[in-house]
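# Sharing a model that was predicted from the sequence below.
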Amino acid sequence: MKGPVFMYYRLTNFYQNHRQYIKNFDFDQFLGDRVGSATLRTNCDPLAYSSDGKVIYPCGLIANSMFNDTASNLTSVDATGTYEMTTKGIAWPTDKQKYGPTKYQISEIVPPPNWALRYPNGQYTEEFPPPDLSTQDRFMVWMHVAALPDFRKIWARNDDQDLPAGRWRVSIDMNFDTLQYGGTKWLVLSTTTALGGRNPYLGIAFMSIGALCIVLGILFTLRHLIKPRKLGDESYLSWNQPGGGLPSNSRALALQSYCQAGYKPIENKDLQLDLTPLNREFVVYQNESTPPTTLSIVTQLNLCEALPIPDEKDNTDICTKGALICRKTVYAKKLKDDKETEFVAIVQNIAVDVEETNIMYSKLKPEFKPIDAEADATKRTFNKHDQSASITLECDESQSRSDSIKAGEKVPDHKDDKNGDDKKKEEESKGMSGMGIFFTIVLVLAAVYFIGGAFYNFKVYNARGRDLIPHLGKFYFF
């Protein structure tokens, strides 16, 4: 086995992920500080004090349940020789900063219950003093609790020598009882290679996720082939939907009554109008050029439903959401580099589709008036042809325009002149291509693989450094 060689102990059915177990330690005590009684009981009960009132050091459930089997170095059976293992480097360098020699007097502390057999009469003495936790690398490793009940923790390592092939003997003192909770314990030798090692759990998990992604990819592909949808189509945006994309019960008003089919402008007469073609947005431009500046009055209107205006209260360049008629006064100036600077000077809400109006907003109130018979071009052919209607929009200048809003200046991007075909191609090119979606999925799966694998190796195997890389080590079980 090529070096470096790592020795692990593996425990099964041992749950370190219980909340009470995880939080049952005192950080300040591990640093070596004396801890107050209330704090110690809060953090370490029921293993804060012994029955005779002495402080348990180190306190808590995690420290008390530390794996206490011992394993010797490997001794060759076929030949004379020993393969030396060391605890140097099995703990993280940052762990050294979390532990220190205790400031308690020996007479004030006792070992945890499961440590008592290591000390005469279960007490610390001058000959058998309390451990200096800053030098106990295996204790630091144990304090990193595992997320799953089947986990491995490093015991020793050899970074300099290869392990020759052959039969090797290791002597183990069996102190850690796994029968009481129905678990098992293993000794594991591991090394790292460029091809990785045996890790069936991660392999099964990643293959399952990969298979699920392939199935979803096939389903989405079939759906796209059967019912394709243009990528980047802005018509699917909520503010481009009728009523601004809101549910029908959340809109300001429903379709205006006069835009419904069969509308009767005069109640006592059987005269019906079909104004449904008006249910779309119209834009009217009035331009006045005084070089180098062009004044444009842009009027947007939909006589049936509110204009598709996004709900952006801080944007002063657009009308209020719910507007039926919106008028803007825009000044455009051509610069030396052929770019244009636009300045929206005034934004007016001519009519707003709301239940209640105030002095700033007016509700659209159409009036239907018959015209003179001489001016009605359809009157003379009424019996032979369908009757049509002439709609004239007149602005009532007597109404207050106090809703004018001074807008801020904005500089639009430079726009090249394009014909209709170029614009259509540009719209179709928006959005992510199929190849882009494929590589995005691959990138996401790779990220899930490496991040998930690193987290698993960290929690289960207490790995660090390059050992965090999934499938980097090859394991042999004895």
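Alright, I've got the coordinates.
# only C-alpha atoms for contact and neighbour calcs from this point on.
Will do.
# where do the strands sit along the stretch 51-200 of the chain?
Per DSSP state E, counting those that start in this stretch, the stretch 51-200 of the chain carries strands over the ranges 55-56, 70-71, 74-76, 82-83, 109-110, 151-158, 168-169, 172-173, 185-192.
# So what's the residue count around Phe67?
18 (other Cα atoms under 10 Å).
# That one contacts Phe176, doesn't it?
Yes - Phe67 lies in contact with Phe176 (Cα atoms under 8 Å); the separation is 6.1 Å.
# returning to that earlier point: dump the strands of the stretch 51-200 of the chain to TSV, plus distance to Arg229 and mean neighbour count.
Listed next are the strands of the stretch 51-200 of the chain as TSV, based on distance: least, Cα to Cα, whole Å; neighbours: other Cα atoms under 10 Å:
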stretch	distance to Arg229	mean neighbour count
strand 55-56	68	22
strand 70-71	65	14
strand 74-76	66	17
strand 82-83	66	14
strand 109-110	73	22
strand 151-158	48	23
strand 168-169	66	15
strand 172-173	67	11
strand 185-192	48	19
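# Dump the ones you listed into a markdown table; add distance to Cys304 as well.
Shown next, in a markdown table, are the strands of the stretch 51-200 of the chain (distance: least, Cα to Cα, whole Å):
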| stretch | distance to Cys304 |
| --- | --- |
| strand 55-56 | 80 |
| strand 70-71 | 85 |
| strand 74-76 | 88 |
| strand 82-83 | 88 |
| strand 109-110 | 85 |
| strand 151-158 | 68 |
| strand 168-169 | 89 |
| strand 172-173 | 87 |
| strand 185-192 | 72 |
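# Included below, for side-by-side comparison, is a second structure:
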Amino acid sequence: RPWLASVASGELAEDTTNREMEDPENNVPKLPHDKKWKQQQLPAWQPIATPRNTVITLALTGSLLLIIGSILVASNNQITQIVERYDNRCSLNATRCNISMSINEDMENSGNPLHFSYGLTNYFQTFRRYVKSRSDWQLADVDGTLETCDPLEKYDNGTTGSRTLYPCGLVANSYFNDTFKAFYCPPNSGTCELLTGDDWKSTDISWQSDRDKKFKARPLASDETNVGPQGFPLPPVDNENFIVWMRVAGLPTFRKLYSTVGRSFQKGGEVRVEITNNYPVSSFDGTKSIILEEVNWMYGKNDFLGILYLLWGCLCLISAVAFAVYQHVHPRVIGDPDLIPAVAKEVATT
């Protein structure tokens, strides 16, 4: 069959390509402009991974990672942090519970206020049904559906009948409702002062984009309620502790900022935290803790990033040494024709 021979020789394919490129009206080929960009003739650099280049690249990369990791670890070690677990020391729904945080090192407020946070463990906020159960339209006070709040779009508390929840959804209605007050007791002093104002500030703790665009409070409508299954009124949706809670954590062990502390604490002093312990965690085997920490250019204390850089740096250096030793023991000449298989040689010569 003649057309098979044409296909085999490439004539048919070439003819088809030419016909597709021609302008049927003016019979002018539709060729790209004769420019390096459109003709794919731009200068390019294609590195060849020779053993020498590979060893040098791995050694330089490993050294750079070790330097960065050392800086991160050193900076992280300069941050003073105090963590106290309290769920096992405070009775649930008790009137008040006092936890003391001893200041063993000076905690300086040098341009960045200290952070007071609460921490939870074994709490999976990224569970699919949980994280999807919210209405960003309702939170931003714009027209939109509430069906995304399933299964907590409405709630019947047994007295007022079924009403639309505001805010609706599992994320909002699992709001962390423990409250905290802090008192600072200077060293060698028998009195403690309540932290207020800029010394205990619960504003500017959320993302500004969330405050400006995503959370807009409004009064309750007649067919709405802000009391959900937990049995307490939820705060306004523009409350910053609520906004912080609504930005779900990616890992089951997390902490969320509760307030900033705009003062320094001296070594030997004590911070006493008065806690209203309302939030149950025993049902999912979780724990609760309070965290007081300094803040520097790395934000808060976090060992993970620095250790990760050090591990990858060590891995790169070990790989560089392994490649160098192997190349020294079993050298390979680049471009040696004897390394080409015999079959490939026959194909190349025919």
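Now that the structure is in, tell me what you want to look at. Since the structure is predicted, the reported quantities are computational estimates derived from the model, not experimental observations.
# TM-score of the superposed pair?
Their TM-score after superposition, calculated using TM-score structural alignment, normalised by the length of structure 2, is reported as 0.57; 227 aligned residues with a Cα RMSD of 3.2 Å.
# And the strands of the stretch 51-200 of structure 1: which comes nearest Lys406 of structure 1?
Evaluated over those, closeness to Lys406 of structure 1 peaks at strand 151-158, with 67.1 Å, by Cα to Cα.
# Structure 2: matching residues for that closest one?
Alignment of strand 151-158 of structure 1 against structure 2: residues 254-261, by TM-score structural alignment.
# what's the mean deviation for that stretch versus structure 1?
Taken over the aligned residues, the distance from stretch 254-261 of structure 2 to structure 1 averages 0.7 Å (mean Cα distance after the TM-score superposition for structure 1).
# Quickly note the distance from the spatially most central residue of structure 2 to Lys214 of structure 2.
Per Cα atoms, centre = their mean, the C-alpha nearest to the average position across structure 2 is that of Gly250, at 6.4 Å. Distance, Gly250 of structure 2 to Lys214 of structure 2, using Cα to Cα, to the nearest Å: 20 Å.
# Which strand or helix spans Ile99 of structure 2?
strand 97-102 (DSSP states H and E).
# same check, this time on Pro228 of structure 1
Here Pro228 of structure 1 is assigned to no helix or strand, by DSSP H and E.
# Can you give me the neighbour number for Asn209 of structure 2?
Rather than Asn, residue 209 of structure 2 is Ser. For Ser209 of structure 2, using other Cα under 10 Å, the count is 9.
# Return the residues in contact with the aligned residue in structure 2 for Asp33 of structure 1.
Correspondence of Asp33 of structure 1 to structure 2, assessed by TM-score structural alignment: Val142. Val142 of structure 2 makes contact with no residue under the criterion Cα atoms under 8 Å, 6 or more residues apart in numbering.
# swap in Asp136 of structure 2?
Taking Cα under 8 Å, 6+ apart, one finds Lys214 in contact with Asp136 of structure 2.
# go with 10 Å
142-146, 148-149, 167-168, 214-215 (Cα atoms under 10 Å, 6 or more residues apart in numbering).
# cool, Tyr9 of structure 1 as well?
67, 69, 71, 151-156, 185-189, 461.
# and it, helix, strand or coil?
With DSSP: H, G, I helix; E, B strand; the rest coil as the basis, Tyr9 of structure 1 sits in strand.
# Structure 2: which residue goes with that one?
If you follow Tyr9 of structure 1 across to structure 2 using TM-score structural alignment, you land on Tyr118.
# which residue sits closest to Ser319 of structure 2, ignoring its sequence neighbours?
Leu58 (7.1 Å; Cα to Cα, 6 or more residues apart in numbering).
# so where is the strand or helix carrying that neighbour in structure 1?
Assigned by DSSP H and E, Leu58 of structure 2 belongs to helix 51-77. On structure 1, no counterpart of helix 51-77 of structure 2 exists by TM-score structural alignment.
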